[in-house]
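**Student:** Provided below for reference: sequence and predicted model.
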Amino acid sequence: MKDNSRVVAITGASNGMGLEATKLFASKDWIVYAGARRVDKIPTDEGIIPLALDVTNSASNRAFVDRILAEQGQIDVLINNAGYGEYGPAEEIPMANIRKQFETNFFGAVELTQLILPTMRSKGFGRIVNISSVGGYVYTPLGAYYHATKAAIQQWSDVLDTEVAQFGIHSVCVNPGSTKSDWNSIALENAEKNLQADSPYAPLVATVKKGFERVYKGGPTSAELAQDFYKAATASKPELRYYHSIGDRMMVRVAKAHPKLWRKGLDFVLKHI
């Protein structure tokens, strides 16, 4: 390992925010270990080491961490970014898909963190950056299990921070809102796939699809959100939450402080799409 070099491990690095974060950290002279199932989509620019990673597989997670530690001896920052939206009616989504949602969005991050923490403790420093969402607080129909995973990772991250701060390690969350990426289309495709035959929820899926198509046209790009990843990873006095905009922050405040108001607003929007 080069003197004074910094090492970051990024999951879900083959597209969207993970891909842009990979390129951003490399441009700032970090050694980037970029993990994803589709390794062919990860760039091979200087400073980027693409590795196969399936966060739902324990052997894959261990091989990912072992490779980095064998080559670098340390991991300064772990960015738990891998995730997707298993959308659909809460009544109809198969349990296998629900478990996959939690394995990908939550349990994968937990396992990788457990594997990495011993080395961070021995070095006396480290940063765990967990990519949550404003969806950890706010919600829409069809996203029951996605929202549950994002709420879970936030509570877990906060508790973890209370435990590891004594060792010079911090656990923080980045909470993006609407984003110009493939996330929206994948979530909606899953919502349609998870509909049962002659489902009574079909009209709701059509309504939510229209709403998403409008909202996600105006969001920030993945490259812009990658800047939030970098800030969360490098701030000398890290915050527990990082939001991209004042609008995102205010939306969360309303949902937390006035849950009935959020629900009324949501119902109004759904009726007028």
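**Tutor:** Done, it's in. Numbering: from 1, shown residues only.

**Student:** C-alpha from now on. contacts and neighbour counts both.
**Tutor:** Will do.

**Student:** how much space separates residue 189 from residue 141?
**Tutor:** Between residue 189 and residue 141 the computed distance is 15 Å (Cα to Cα, to the nearest Å).

**Student:** do residue 185 as well
**Tutor:** Using Cα to Cα, one obtains 16 Å as the distance from residue 185 to residue 141.

**Student:** the helices in the stretch 51-200 of the chain, which residues?
**Tutor:** Counting by DSSP state H, counting those that start in this stretch, the stretch 51-200 of the chain has helices at residues 58-72, 95-102, 108-123, 144-164, 183-193.

**Student:** which residue of the chain sits farthest from its center?
**Tutor:** Farthest-out residue of the chain from its mean C-alpha position, per Cα atoms, centre = their mean: residue 198, at 33.1 Å.

**Student:** any idea how far that residue is from residue 208?
**Tutor:** Taking Cα to Cα, one finds residue 198 at 18 Å from residue 208.

**Student:** also residue 167?
**Tutor:** Note on residue 167: its distance to residue 208, by Cα to Cα, is 45 Å.

**Student:** more neighbours: these two, which one.
**Tutor:** In this view residue 167 and residue 208 are compared by other Cα atoms under 10 Å, and residue 208 has more residues nearby, 19 against 15.

**Student:** that one against residue 270, yeah?
**Tutor:** Yes - proximity of residue 208 to residue 270 meets the contact threshold set by Cα atoms under 8 Å, at 7.4 Å.

**Student:** who are the contact partners of residue 49?
**Tutor:** 31, 32, 33, 34 (Cα atoms under 8 Å, 6 or more residues apart in numbering).

**Student:** and the second one, how far from residue 168?
**Tutor:** Applying Cα to Cα, one obtains 21 Å for the distance of residue 32 from residue 168.

**Student:** in this structure residue 128 contacts residue 79, no?
**Tutor:** Yes - with contact defined as Cα under 8 Å, residue 128 reaches residue 79; the gap is 6.2 Å.

**Student:** thinking again about what came up before, between residue 32 and residue 168, who's got more neighbours?
**Tutor:** Set residue 32 next to residue 168 and count neighbours by other Cα under 10 Å: residue 32 wins out with 26 against 13.

**Student:** alongside the first one, take a look at this:
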Amino acid sequence: MTSKRPVALVTGASSGIGFSIAKHLYRHGFTVYAGARRVYQMGGLEALGIHTTYLDVTDTDNIQTVVKQIAADEGRLDVLVNNAGYGVFGAIEEVPLEKAHQQFDVNVFGVTEMSKAVLPIMRQQQDGRIINISSLDGKIANPLGGWYVGSKFAIEGISDAMRLELADFGIKVIVIEPGDIKSDWAKISAEQLADVAGDGPYQELSAEAGAFLKTISEFGSEPSVIARKVTFAATVRRPRARYAVGGGAPVGAFARRVLPDSAMDFLLRQSGKLALKYQNNKTDPDNPDFDDASEVDE
């Protein structure tokens, strides 16, 4: 039986942006399947009426099982949101190659395997949308984020190629480029930077990069901002190829287009230094803006 409601599958839906996307699509008339490895964190989605399922985007057999089950239950699949991903941070020199491979397995090959699994259904329908969650880091490289940045640059290029390949089948490929988003991701990434750098040659740069991540998260947008844009891209008649959205994303994307590399390099390095100064001031008891909560957390 074919579902009367459009059907969407969202990966990486156990928290943050993915969780918000699943809720927003459901509230706008979609039958939603939310996939993640941490199924126990999706109880809130299930309570709304969203279907939750275990989904590991690095496991091809698991992907095929989930997609085939959706096709059997609903008779169609209209939207795939490739949101699952994470960040490996540290100097290219210092991050173990095994971790770099894992980064691309999830952020790049996970996206392509998910897309390959749904394409036969969408081609048969002569309709469908694949929405890939990239990042502003898919356009702007940050120091000590090379492997993560590289994976997002890859998604940008792969999405462009897929858009051209699938146009004759009525399938649209859209990229969402989130900017600064409020989450625990920045804190975890900053801690990862410090662990990788240790007391080695990148220690100072690591402190600056970690402070930058914490600062942009502090002033970032809510995940719902991304969810609204995904829902728009999933429903508008003629979606654009990409949308830069969230804290600083439109400005950052514009700066990347118009500024030379030397200017971007200078701005990125200075941003790290200023962010470190800002974070240090927050934890200085002699500073009038001293944040007592940060001292308690430590």
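**Tutor:** Nice, thanks for sending it over. Quick caveat: nothing in here was measured; it's all calculated off a predicted structure.

**Student:** need the contact list for the residue nearest the centre of the first structure.
**Tutor:** By Cα atoms, centre = their mean, the first structure has its centre lying nearest to residue 131, at 3.3 Å. By Cα under 8 Å, 6+ apart, residue 131 of the first structure lies in contact with 79, 80, 81, 173, 174, 175, 176.

**Student:** quick check: chain neighbours aside, which residue is closest to the last one?
**Tutor:** I take that to be residue 176 of the first structure. Sequence neighbours aside, residue 133 is the residue nearest to residue 176 of the first structure in space, at 4.9 Å (criterion: Cα to Cα, 6 or more residues apart in numbering).

**Student:** counterpart of the one you found in the second structure?
**Tutor:** Under the alignment defined by TM-score structural alignment, residue 133 of the first structure corresponds to residue 135 in the second structure.

**Student:** what's around that match, how many residues?
**Tutor:** Number of residues near residue 135 of the second structure (other Cα under 10 Å) recorded here: 26.

**Student:** before we move on, what about residue 233 of the first structure?
**Tutor:** Neighbour number of residue 233 of the first structure under other Cα under 10 Å is 25.

**Student:** ditto for residue 4 of the second structure
**Tutor:** Counted with other Cα under 10 Å, residue 4 of the second structure comes out at 12.

**Student:** report whether it is found in a strand, as I expect.
**Tutor:** No - using DSSP: H, G, I helix; E, B strand; the rest coil, the assignment for residue 4 of the second structure is coil, not a strand.

**Student:** how near is it to residue 254 of the second structure?
**Tutor:** Residue 4 of the second structure sits 40 Å away from residue 254 of the second structure, going by Cα to Cα.

**Student:** do residue 187 of the second structure as well
**Tutor:** From residue 187 of the second structure to residue 254 of the second structure the distance is 27 Å (Cα to Cα).

**Student:** more neighbours: these two, which one.
**Tutor:** Between residue 187 of the second structure and residue 254, residue 187 has the larger neighbour count (other Cα under 10 Å), namely 16 against 11.

**Student:** corresponding residue for the more buried one in the first structure?
**Tutor:** Residue pairing (TM-score structural alignment): residue 187 of the second structure is matched to residue 185 of the first structure.

**Student:** count of residues packed around residue 69 of the second structure?
**Tutor:** Residue 69 of the second structure has 12 nearby residues by other Cα under 10 Å.

**Student:** for residue 121 of the second structure, that is, sorry about that
**Tutor:** Residue 121 of the second structure has 19 neighbours, counted by other Cα under 10 Å.

**Student:** which residues touch it?
**Tutor:** The contact partners of residue 121 of the second structure, by Cα under 8 Å, 6+ apart, come to 71, 76, 77.

**Student:** what residue of the first structure matches up with it?
**Tutor:** Match for residue 121 of the second structure (TM-score structural alignment): residue 119.

**Student:** and residue 49 of the first structure, that's in a strand?
**Tutor:** Yes - Residue 49 of the first structure forms part of a strand when assessed by three-state DSSP.

**Student:** can you check which of the helices of the stretch 51-200 of the first structure gets nearest to residue 260 of the first structure?
**Tutor:** helix 144-164 (17.5 Å; Cα to Cα).

**Student:** if we can go back for a sec, same check for the contacts of residue 121 of the second structure, but in the first structure.
**Tutor:** Retained in the first structure: 76, 77, out of the contacts of residue 121 of the second structure (criterion both residues aligned by TM-score structural alignment, their matches' Cα atoms under 8 Å).

**Student:** can you tell me the element residue 269 of the first structure falls in?
**Tutor:** helix 259-271 (DSSP states H and E).

**Student:** chain center to that helix: distance?
**Tutor:** Between the centre of helix 259-271 of the first structure and the centre of its chain there are 26 Å (Cα atoms, centre = their mean, to the nearest Å).

**Student:** likewise for stretch 192-210 of the second structure?
**Tutor:** The answer for stretch 192-210 of the second structure is 23 Å, by Cα atoms, centre = their mean.

**Student:** what of stretch 93-102 of the first structure?
**Tutor:** Put simply, stretch 93-102 of the first structure sits 17 Å off its chain's centre (Cα atoms, centre = their mean).

**Student:** how about that stretch, aligned to which bit of the second structure?
**Tutor:** So stretch 93-102 of the first structure sits over residues 95-104 in the second structure, by TM-score structural alignment.

**Student:** what residues of the matching stretch count as buried?
**Tutor:** 95, 100, 102, 103, 104 (16 or more other Cα atoms under 10 Å).

**Student:** before we move on, what about stretch 158-168 of the first structure?
**Tutor:** For stretch 158-168 of the first structure, by 16+ other Cα under 10 Å, it's 158, 160, 161, 164, 165.
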